[in-house]
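**Student:** with the input below, show me the fold.
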Amino acid sequence: MKVLKRIGKILIVFLLLVACLYGFYKVRVSTSGNLNVLIIGIDAREGESVSRSDSLMLAHVNKNHKIVDLISIPRDSYVYIPAVDREEKITHAHAYAGIEGTIETVENLFDIQIDKYVEVDFTKMIALVDTLDGIDVTPTATFCEQDENDQADSYCFTEGEKEHMDGKNALAYARHRKSDSDFARAKRQQEVIKAMVSKVKSESVVTMFNFYQDVTKISDTDFGVWDIFGYADMAFHDFELRQSVGEGEGGMFYDAYYGQNLWQYYLNDAWLENTKILLQE
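**Tutor:** Presented below is the predicted three-dimensional model:
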């Protein structure tokens, strides 16, 4: 049983560390001991064949220092998109060139290599959170949000009041941005990730394996056993989970390509340079 429990923690805790939110992911163990995993959240409607990315996160795992940096990139960040050879909102990269176009754009933005990626529909997190019998989150803002069927104001949250959220509540909390900003939503998504990591580390081996099975059912993966063991020791030591969101300034700016003013978010040069340095550590 001790061996089984150890394997369970290796499989499940490590998965949450490097990809978090909403699904399983593809990972390659790098020789440097560092790993960059791009998490692409989509919110495509039924019948849509092309969609923009609705959420972008970069998980940088530094095995040697036992640190996981989770970096959210605001969807309206105005950056260079190689696939179309011009600057546009980073969310458009996925619509133009899919996963590969998004990866190429993020690699160009940070001057790094993306080792692996995960692309998951927002709604998939419902099943994952429910497998854990919910998560505990203390809302950082007061608001109401529509449900998974677009029914308005179905879920309401109060700032500072701890709440045990099932999958549907967690989804509503993580996707809300109408009352504040994309920046604030990115922070909420990270709160959900952190709660999931905390919960899964404390669960029984049975729950861990149930979670693992749900993850594999809703995801496409080439994550092998040896990849897992490459970073497995992190599951049994204290590690630091550092969270950040791309700093910058948003507003209405003229876009020459579209010939009109559009809402755009310009990442702060200092933040961008500091993040590049962090990703080289």
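**Student:** hey, let's count contacts and neighbours off CA atoms from now on
**Tutor:** Fine.
**Student:** how near is residue 138 to residue 176?
**Tutor:** The gap separating residue 138 from residue 176 is 15 Å, by C-alpha to C-alpha, to the nearest Å.
**Student:** isn't residue 29 up against residue 225?
**Tutor:** No - contact criterion C-alpha atoms under 8 Å: residue 29 and residue 225 do not qualify, at 11.0 Å.
**Student:** which element follows the helix or strand hosting residue 249 toward the C-terminus?
**Tutor:** Using DSSP states H and E, residue 249 sits in strand 248-255. Note on strand 248-255: by DSSP H and E, the next helix or strand toward the C-terminus is strand 260-267.
**Student:** another sequence for comparison is provided below:
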Amino acid sequence: MSKSDKGKWRSPLWARLCAIIGCVLMVTGGGALVATQVAVARYAGAVDSKDLFGNAAAGATKTSSTIKGPLNILLVGIDPRDANTAPLSDSIIVVHIPKDLNQAQIFSIPRDLRVEIPAFEKTGFQGGTAKINAAMSYGSSVGNGKHDVAQGFELLAKTVSQLTGIKKFDAGAILNFNGFKDIVEAMDGVTMTIDQNVKSEHLQPNGKPRPRRPECADNSCDHPYIGPQKTYKKGTYHLEAWEALDYVRQRYGLPRSDYDRQRHQQQFIKAMAEQALSKNVVTNPIKLDQILRAAGDALIFDGNGHNIIDWALALRGARDMTLVKLPGKSLFEGKQYIGEGLDESAGGFFESVGDDSISTFLIDHPAFLQEL
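**Tutor:** Take a look at the predicted model:
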């Protein structure tokens, strides 16, 4: 791979969105979109649509022709929690689509990044400095001890906008990791390359949860689990669904912690998309239907008045994707770890997002290209 191709790989953008926001699109062996009236009604309707940005646009009706670049999409992955528990964003991903709609640039925001979270009138949150993954929690309360993940997304979106300078997001999605597990199971697992030895903080070698230390029942411990650990060794393997999802969740014990995990998640996205395009998936209507139905349970989507099929059609010409890494470092108060901070150079990258010049920025700053 040439230097200019680092972090870039080719396949239809909607197929990568298939991996990112739930495999809700129909494909043929050649990779073209099939959008019959039945398919549109079935799969667009299967996705849970909510107002994620506080603008009541989720239920509006628009035509796909009005989706024009440049575009910014905010994707948030969460572990499933009930309405009595405040949600935390485990993964935060921004997809930028340039004006010509022929490519996409994707970058992850560290979940432990210390940022200014703006005030939020709906919950009475006064604003303050905290790790960015807490924004959903601060924005989710709806009273009586209940929480709404869609309302929490609204405050997270405002926080990411303030951080990056992105004035508004054109679409957003909340991804349930348990739903992703169902998608990977429908695909009979996923083949991917593991680039470093990783021990699971959460699971035993047989896939069962590791026992929790009694003194850590209140989630106050950094390492609350004991007992044998599932180990993932360097090399290329076909992983079962539970293995793949467990692997991409890990950050403890890794040299670059959450930055390594971000890379592994991007590698997982790539592997999922490539497998979704393989002939044993796209030419098998039974398997494809299983994947698409599983995707409907994994996703809450707000296309600002456009359903997910509209988005697929609008972006069907996009074929290049570039994966971007943001440089950062751990922050301490004395010896106490308080979160992550971005390098000053990230400001220049965010400016390139705002003026739709990421490709030019990456030519001048190749260190931002993700190694895959």
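**Student:** about what we covered before: who's more crowded, residue 29 and residue 225 of the first structure?
**Tutor:** residue 29 (18 against 10; other C-alpha atoms under 10 Å).
**Student:** nearest spatial neighbour of that one, chain-adjacent residues omitted?
**Tutor:** Leaving aside its chain neighbours, residue 29 of the first structure sits nearest to residue 227 (5.7 Å; criterion: C-alpha to C-alpha, 6 or more residues apart in numbering).
**Student:** and that neighbour? What does it align with in the second structure?
**Tutor:** In the second structure, residue 227 of the first structure lines up with residue 311, judged by TM-score structural alignment.
**Student:** that's a helix at that match, yeah?
**Tutor:** Yes - per DSSP: H, G, I helix; E, B strand; the rest coil, residue 311 of the second structure lies within a helix segment.
**Student:** so it touches residue 67, yeah?
**Tutor:** Yes - because the distance of 7.5 Å satisfies C-alpha under 8 Å, residue 311 of the second structure is recorded as touching residue 67.
**Student:** on that earlier part again, the residue nearest to residue 29 of the first structure: neighbour count?
**Tutor:** Count around residue 227 of the first structure with other C-alpha under 10 Å applied: 15.
**Student:** which residues touch it?
**Tutor:** 27, 28, 29 (C-alpha atoms under 8 Å, 6 or more residues apart in numbering).
**Student:** same check for those, but in the second structure.
**Tutor:** Among the contacts of residue 227 of the first structure, the contacts conserved in the second structure (both residues aligned by TM-score structural alignment, their matches' C-alpha atoms under 8 Å) are residue 29.
**Student:** and of the contacts of residue 227 of the first structure, the nearest to residue 264 of the first structure?
**Tutor:** residue 27 (31.8 Å; C-alpha to C-alpha).
**Student:** do you know how far the aligned residue in the first structure for residue 247 of the second structure is from residue 164 of the first structure?
**Tutor:** Taking TM-score structural alignment for the superposition, residue 247 of the second structure sits opposite residue 173 in the first structure. Residue 173 of the first structure sits at a distance of 12 Å from residue 164 of the first structure (criterion: C-alpha to C-alpha).
**Student:** who has more neighbours, those two?
**Tutor:** residue 173 (27 against 12).
**Student:** surely the more buried one and residue 147 touch.
**Tutor:** No - the criterion here is C-alpha under 8 Å, and residue 173 of the first structure misses it with residue 147 at 9.8 Å.
**Student:** run a quick neighbour tally on residue 77 of the second structure.
**Tutor:** Quick note: residue 77 of the second structure (other C-alpha under 10 Å) scores 21 neighbours.
**Student:** the second structure: helices as residue ranges?
**Tutor:** Shown for the second structure, the helices assigned by DSSP state H span residues 13-21, 37-39, 45-46, 135-140, 149-164, 177-186, 241-249, 258-277, 279-282, 285-296, 308-314, 346-354, 358-364.
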